[in-house]
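> Sharing a model that was predicted from the sequence below.
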Amino acid sequence: MGGCYMQPASPKGHNVISSSFKIGGVSITIYWKSELQFLRLENNLFGGEIPRNLSSCVNLEVLDISYNKLEGTIPGELGSLSKLHELYVTCSNLSGEVPPSIGNLSSLEILIATRNQFEGRIPATLGRLKRIQVIAFASNKLSGTIPPSIYNISSLEEIAFQHNQLKGGLPIDLGFTLPNLKVLSVRANQFTGPISPSIANASNLLTLRISQNRFSGKVPTLENLHKLPEVVISLNELGYGEEDDLKFLSSLQNATSLEILVIGHNRFGGMLPKVNGNLSTQLRILSVANNTMFGKIPTGVGNLVNLWALDLRLNRFTGHISSNIGNLQKLHILQVNENRLSGDIPSSLGNLTLLTRLRLDRNNLQGTIPSSLGRCTNLEVLNLSDNSLSGSIPPKVTGLSSLSIDLDLSRNQLFGSLPSNVGNFKNLEGLCISENKLSGEIPDSLGTCVRLQ
């Protein structure tokens, strides 16, 4: 394997190539041999443009110039490196269009060009890369559509075009033409149309991230995607507000590795199916926020003992909050605000000692504030406003020194005085107790809450 080196004197030899870079505004020259096979310059401060004469290193198999301060474009001359297997140009401040000559890299298996300033269209010539396994152009400024020829590369395992300005739809035969697909990530673009039912045939799929687009229609069955650990389809226009919108959730009961399920901010109607409680016990994040779902929250949710975040806000859920939610002792975030829930706040919430955010506001909850919430010593946000809560404010709640962002108990029917230990809120930014029936004096200790805004 040939090597590269830097020295002040120009070395002799017909097979020696020199290229110039800049480091801190100072020009340097690097010499290498044309037999060079691996060139890794990642995580440095190289500036200037990518040398065009790198194309003379005809034996190059790996080129990594990621995480530098380069500028300009990818030279079209690099398309002559027929032995190149891996090309990495991540986070290198490159710009311009992706050269069509990249499609000539017939041996290329990995192409990662994320977090640059590339613009224009994705060249259709990339469809000629018949050995390619990974194409990643995330976080650029690419526009237009993904060329259909890319969807016909059967070797592809990962497509990552998130955070661009791409449009169009996903092909109807996606699950058949990409049998080896493991990652499909096109979030934060301008895609439209339905999710093809053929996606169920991509049985190797591990990640489905299509959020922040304008996909619409029904979500097809996902029953063959047994390996899925992550489904993120939020912030689209999926669903019709109808009762059968959530049938696809039932098809996920065989996805025993599922850890993240985020379907919020769509148009899903219907009831959460009871099978939701039998989802993978590995589930860490479940978010269905901002839809038009109704009915009761399935009690089976209390079986998802590894949940880190449960977000059911901005729906039309009714009924009580089940006491078995206290089983979710790994929970950090619980948000069921802006629904139509009634009944008491279960005292079992005090078992959720890792909670940092608890929002139950804008429901029809009744009864008293359970003093057991005083055991939630990591709480930073507690919002119980806009309910019909009564009784006094428990001193154990106002004793929570962890509350640093917001405590909102407003618009309830609370009575009695504000506990004197309210001064424990040394770091609290927002305290709202308006529109209740509180009486008595305002505690002097409130003056020690120096961060109140």
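Looks like it came in fine. Just so it is clear, the structure is predicted and the values come from calculations on it, not from any experiment.
> Could you use CA atoms for every contact and neighbour count after this?
Will do.
> for the protein, what spans make up the helices?
All helices of the chain, identified by DSSP state H, fall at 174-177, 247-250, 395-398.
> got TSV for these, with mean neighbour count and distance to residue 106 too?
Formatted as TSV, those follow (neighbours: other Cα atoms under 10 Å; distance: least, Cα to Cα, whole Å):
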stretch	mean neighbour count	distance to residue 106
helix 174-177	19	20
helix 247-250	18	40
helix 395-398	19	65
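> Nearest to residue 129, out of those helices?
helix 174-177 (14.7 Å; Cα to Cα).
> contacts for the closest one?
Contacts to helix 174-177, defined as Cα atoms under 8 Å, 6 or more residues apart in numbering, come from residues 151-154, 196, 198-202.
> could you pull out the strands for the stretch 1-150 of the chain?
Secondary structure of the stretch 1-150 of the chain (DSSP state E, counting those that start in this stretch): strands at 4-5, 16-23, 26-33, 38-40, 46-48, 62-64, 69-70, 86-88, 95-96, 110-112, 117-121, 134-136, 141-144.
> Which residue is the nearest non-sequential neighbour of residue 222?
residue 200 (5.1 Å; Cα to Cα, 6 or more residues apart in numbering).
> The one you found: neighbour count?
19 (other Cα atoms under 10 Å).
> pretty sure it contacts residue 221?
Yes: counting by Cα atoms under 8 Å, residue 200 sits close enough to residue 221 to count as a contact (6.6 Å).
> For the contacts of helix 174-177, could you give me CSV that also reports distance to residue 357?
As requested, those are arranged in CSV below (distance: Cα to Cα, whole Å):
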residue, distance to residue 357
151, 42
152, 45
153, 45
154, 45
196, 37
198, 39
199, 36
200, 36
201, 39
202, 37
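> okay, pairing it with this:
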Amino acid sequence: MFVLYVRYFSNTEIPNHLLSPFFFPFSLRYQMGFRSLFLSTILIAFISFGSTTQNFTSSPNDLKALIGFSRCLESAIPDWNSSTSSDYCTWSGVTCVGTRVVRLELGSTQLTGKICESLACLDQLRVLKLSKNLFTGSLPHSLFHLPNLEIMDFSNNQFEGSIDTTMCSSFTQLRVFKLSSNYFSGEIPRNLGDCSSLQHLSINKNNLSGSLPESIFLLQNLNELYLQDNKLSRPLSEGVGKLSNLLEFDISNNEFSGILPNIFGGLTRLKVFYAGSNRFTGPLPASLVNSVSLQMLNLKINSLAGSVNFNCSALKNIVLINNQSNCSVLFSLMNCLRLEGICLGSSDHFNYGETTC
């Protein structure tokens, strides 16, 4: 219990020790307003001191969400003990601001089981990382509507089902979205372009099919786009050229077909382009062979043809196995002074450097 004793001093009665630098680092004249200033300072100090002594008060909804999540697991999280529930902010993988959970990071912890709806009650969650575990089943649709989420990483699990088609109606702050190395099927959500803050998208190594949704080309902040090892098909849209901030783009091991569009002139920051093991035909577009930013290019196992003359001011590695334009490519690469690896032949004996074919 705190007792506050307040005494009013006259203009000239204030003791010298209360005017010392310990209390005030500046000098004041004894004016009428000083009395109220002095009392306010004492009261503020008292209130501040009292607030630091308050006990931890948990958030009932966040606690309930965490306990519900743990009950759906087939394997226990060692220090998640309901008997110490008042201290859930100290549990492993949990980060709080005040009493609200803002980060849940339990990657590579060998967790098994399914994800329950209760996890979606963590409405202040900003980071959700559950990668490299053994989760199964589908993801609750409510999980795709956490309004403050910035990073979602469920990669390297055994999830299945479709990706929520309305996810971006709530994910306005989502920057990183990772669902790679699972068993998701169906098409890429048509409204993906509404995730306007998205910088990294990796949904590779799943069973996704169909074409790229046109809305994806509205993602002006996108730096990394990984779509490899799926069943995506149809010609590659010219809309890709609108992704002006793209640094890495991988569509290898899909079923894309037709001619590579001449869209690389708009991708002035692109450093990595992998499109191997598809069904592309025809010549390489001029904007691709003249790219001044491209460092890594892999177009192996397609049906590309025609003469090629690379302007390789930045190119370091190139892989063009089993295409028909390899001979002309070899001569055009003689002036590629930065080149560290070449792989052009139909077998590994035609390699240079350390490029993996």
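Perfect, I can see it now. Values in this document were obtained by computation on a predicted structure and should not be read as measured data.
> May I see the helices of the first structure organised as a markdown table, with distance to residue 238 of the first structure added?
Output for the helices of the first structure, formatted as a markdown table (distance: least, Cα to Cα, whole Å):
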| stretch | distance to residue 238 of the first structure |
| --- | --- |
| helix 174-177 | 19 |
| helix 247-250 | 12 |
| helix 395-398 | 40 |
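> Relative to residue 316 of the first structure, which of those helices is closest?
Of the helices of the first structure, nearest to residue 316 of the first structure by Cα to Cα is helix 247-250, at 18.1 Å.
> which residues touch the aligned partner of residue 205 of the second structure in the first structure?
Structural alignment (TM-score structural alignment) places residue 205 of the second structure against residue 163 in the first structure. Contacts here follow Cα under 8 Å, 6+ apart; on that basis residue 163 of the first structure touches 138-141, 186-189.
> if we take the residues you listed, which one ends up nearest to residue 212 of the first structure?
Using Cα to Cα, the contacts of residue 163 of the first structure come closest to residue 212 of the first structure at residue 188, 4.5 Å.
> Aligned to the closest one, what sits in the second structure?
Alignment note: residue 188 of the first structure maps to residue 229 in the second structure; criterion TM-score structural alignment.
> could you list every residue that touches its match?
Counted by Cα under 8 Å, 6+ apart, residue 229 of the second structure has contacts 204-207, 251-254.
> if you look at those, which of them are in strands?
residue 207 (DSSP state E).
> Compile the contacts of residue 229 of the second structure into CSV and extend it with columns for distance to residue 339 of the second structure.
Compiled in CSV, those are given as follows (distance: Cα to Cα, whole Å):
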residue, distance to residue 339 of the second structure
204, 28
205, 29
206, 33
207, 35
251, 23
252, 22
253, 25
254, 27
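> Out of the contacts of residue 229 of the second structure, which is nearest to residue 294 of the second structure?
Of the contacts of residue 229 of the second structure, the one sitting nearest to residue 294 of the second structure (Cα to Cα) turns out to be residue 251, at 15.7 Å.
> Distance of the closest one relative to residue 178 of the second structure?
16 Å (Cα to Cα, to the nearest Å).
> Dump the contacts of residue 163 of the first structure to a markdown table, plus distance to residue 119 of the first structure.
Shown next, in a markdown table, are the contacts of residue 163 of the first structure (distance: Cα to Cα, whole Å):
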| residue | distance to residue 119 of the first structure |
| --- | --- |
| 138 | 12 |
| 139 | 11 |
| 140 | 7 |
| 141 | 5 |
| 186 | 16 |
| 187 | 17 |
| 188 | 16 |
| 189 | 14 |
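> Residue 162 of the second structure corresponds to which position in the first structure?
Match for residue 162 of the second structure (TM-score structural alignment): residue 121.
> Could you do residue 299 of the second structure as well?
In the first structure, residue 299 of the second structure lands on residue 263 (TM-score structural alignment).
> Counting neighbours, what do you get for its match?
So residue 263 of the first structure, with other Cα under 10 Å, has 22 neighbours.
> so it sits right up against residue 234, yeah?
Yes: using Cα under 8 Å, residue 263 of the first structure is in contact with residue 234, at 4.4 Å.
> Not counting its neighbours along the chain, what's nearest residue 286 of the second structure?
Per Cα to Cα, 6+ apart, closest to residue 286 of the second structure is residue 262, 6.7 Å.
> Residue 67 of the first structure corresponds to which position in the second structure?
Per TM-score structural alignment, residue 67 of the first structure is aligned with residue 108.
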